[in-house]
Structures are given as C-alpha cells and as structure tokens.
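**Q** structure for the following, please:
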Amino acid sequence: MISFLRLVIPGAIALTPSLVSQGNNFLRQQTIQQLQETRKCLGCHLSGVNLSGANLQGVNLESTDLQGANLKNVNLQYANLEWSESLLM
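**A** Below you'll find the model as predicted:
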C-alpha cells in the first residue's frame, strides 16, 4: 500500500498546477462572458487577460484588476475605471 502511495502522490502533485491553471482559465472565461453580457465587472480579476481590440465603451470596471492585461486597441471611452487606475501599472 505504501509503495502505491509513493507512486500516486507525486503524480497527483505534478498534476495540481495544471488543474489549478485550467480552473483559473475557466473562471476568467466566465468573467469575460459576464463582462460582455452585463457590461459591468466590479472588482473582477482580469490580470494578464488578452482584451486587445475589445469594445468596452461605457462598461463599469470599477475596482477591476487589469494589471498585465493586453489593452491594445481597446475602446474604453466612457468606461468607469474608478479605483482601477492604480491597478493599470
């Protein structure tokens, strides 16, 4: 039994980062979908997300973490970025 656990535990530990990463990607996709549908995303974690070319005109992104997000050619006209500006660095 112990030898079985010695084989299983390292494999489970090796898979954990991959599963966590997939979970994070799923949550980010849900967040982006919410943003598209509701035009608001209060306090969302969009760090590192590729939003290039997105039309975010008039969306409410209050307190949203956009650190490291790709905002190239994003339309943020009239968007609410209150409390988000410090996270844009």
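**Q** make it CA atoms for all contacts and neighbour counts henceforth
**A** OK.
**Q** what about the residue nearest to Arg28 when sequence neighbours are not counted, neighbour count?
**A** Closest residue to Arg28 apart from its sequence neighbours, by Cα to Cα, 6 or more residues apart in numbering: Leu46 at 7.0 Å. Look at Leu46: counted by other Cα atoms under 10 Å, it has 20 neighbours.
**Q** who's in contact with Leu46?
**A** Arg28, Thr31, Thr64, Asp65, Leu66, Gln67, Ala69 (Cα atoms under 8 Å, 6 or more residues apart in numbering).
**Q** another for comparison:
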Amino acid sequence: MKLKLLAAVALATPLFLANSVNAGNPQDLQKLLSTGECVGCNLKGMNISNSHLIGADLRGANLSGANLSGANLEGADLTNANLKGANLTSAYLTNVNMKKANLNGANLTRAHVIDSNVYGASMDNLTITDAEIYNTAIGVGGEDLQVPDWD
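**A** Alright, predicted model coming up:
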C-alpha cells in the first residue's frame, strides 16, 4: 500500500511542478492590485476579472491566458504586453496603449475598445463577437483598417 502511494506521488509531482512553473506570480498580482503598476510582471493565467485597472502600467507584462473579463483597463499602458489567449470579454479598453502587444487568440467578445493604440500589435485569431470597436485600427487580412465611428 505504501509503495503504491509513493509511486502515485512520484508520478504526480512533475505535473504539479509544471503547472506552478507556467502560472503567474501571486505577488505580482498583489502588486498590480495595490499599486496599479506591474511593469514586466508575470500574470500568466491569473484571474483578474472585474478589476478596476484604470491607468495601470502593465508595459511588457505577461498576461497570456489571463482572465480579464469585465476588467476596466481605461487608460492602461499595455505596450509590449503578452495578452495571447487572454479573456477580455466585456472588458473596457478605452484609451489603452496596446502598441506592439501580442493579442493573438484574445477573446474580445462584447469588449468596449475605444480610441486605443494597437500600432504594431499582433492580432491573429481575435474573437470580436459583439465588440464595440471605435477609432481603433485593427488588423484585417494583414492590412490596417480604421474602424469608423457609426454613431
């Protein structure tokens, strides 16, 4: 019995270690939430949903796979940030700087993207179902397109 338990623990340990290596840093999340600054932070896969991150400095942060659904990122700086596969459903992205950010595979369903800078951002396989996108250049078919304001 003890041998089976020991074998199970030995087999499972690498799985737990692999997951912890690939996860974001909880201290970085606490820093972001308390100061609004987290330049170069590792927030990979973290749950930051419904957070008020107005004006947050997240330059170069790793937010890949993070849950930012419902977050208010108004005026945030996400220059060179990695948002690959991030969930930005219903997020508020007004006046956000996403210059040279990685938005590949990001989910922007029902997001509000207004007057944001996406110059040089990578945007392959975006989900923009029911998103409100105004005055923000988005990549379509490899070409920049200025989305008109239809109000």
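**Q** hmm, back to that, same check for the contacts of Leu46 of structure 1, but in structure 2.
**A** Compared against structure 2 with both residues aligned by TM-score structural alignment, their matches' Cα atoms under 8 Å, the contacts of Leu46 of structure 1 retain Thr64, Asp65, Leu66, Gln67, Ala69.
**Q** can you pull the contacts of the last one?
**A** To tie it back to what came earlier, the one meant is Ala69 of structure 1. Contacts of Ala69 of structure 1 by Cα under 8 Å, 6+ apart are Leu46, Ser47, Gly48, Val49, Asn50, Leu51.
**Q** hang on, Ile133 of structure 2 in a strand?
**A** Yes - counting by DSSP: H, G, I helix; E, B strand; the rest coil, Ile133 of structure 2 falls inside a strand.
**Q** over to the closest residue to it other than its chain neighbours. Which of the three states is it?
**A** Taking Cα to Cα, 6+ apart, and ignoring the residues beside it in sequence, Ile133 of structure 2 has Val113 as its nearest neighbour in space, at 4.7 Å. In the three-state summary, Val113 of structure 2 is assigned as strand, counting by three-state DSSP.
**Q** quick one, helices of structure 1?
**A** Applying DSSP state H to structure 1 gives helices spanning 2-38.
**Q** need the max-distance pair from the contacts of Ala69 of structure 1.
**A** Using Cα to Cα, the contacts of Ala69 of structure 1 span at most 10.3 Å, a distance reached by Ser47 and Leu51.
**Q** so where do the strands sit in structure 2?
**A** Here structure 2 has its strands, by DSSP state E, at 92-94, 112-114, 132-134, 137-140, 143-146.
**Q** ok, which of those strands comes nearest Leu32 of structure 2?
**A** strand 92-94 (17.2 Å).
**Q** which part of structure 1 matches the closest one?
**A** With TM-score structural alignment applied, strand 92-94 of structure 2 matches the range 75-77 in structure 1.
**Q** buried set for the matching stretch?
**A** Asn75, Leu76 (16 or more other Cα atoms under 10 Å).
**Q** aligned partner of Asn72 of structure 2 in structure 1?
**A** Checking TM-score structural alignment: Asn72 of structure 2 goes with Asn55.
**Q** if I look at that match, how far off is Phe26 of structure 1?
**A** 22 Å (Cα to Cα, to the nearest Å).
**Q** can you add distance to Ala12 of structure 1 and give the kept ones among the contacts of Leu46 of structure 1 back as TSV?
**A** Formatted as TSV, the kept ones among the contacts of Leu46 of structure 1 follow (distance: Cα to Cα, whole Å):
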residue	distance to Ala12 of structure 1
Thr64	33
Asp65	31
Leu66	32
Gln67	31
Ala69	31
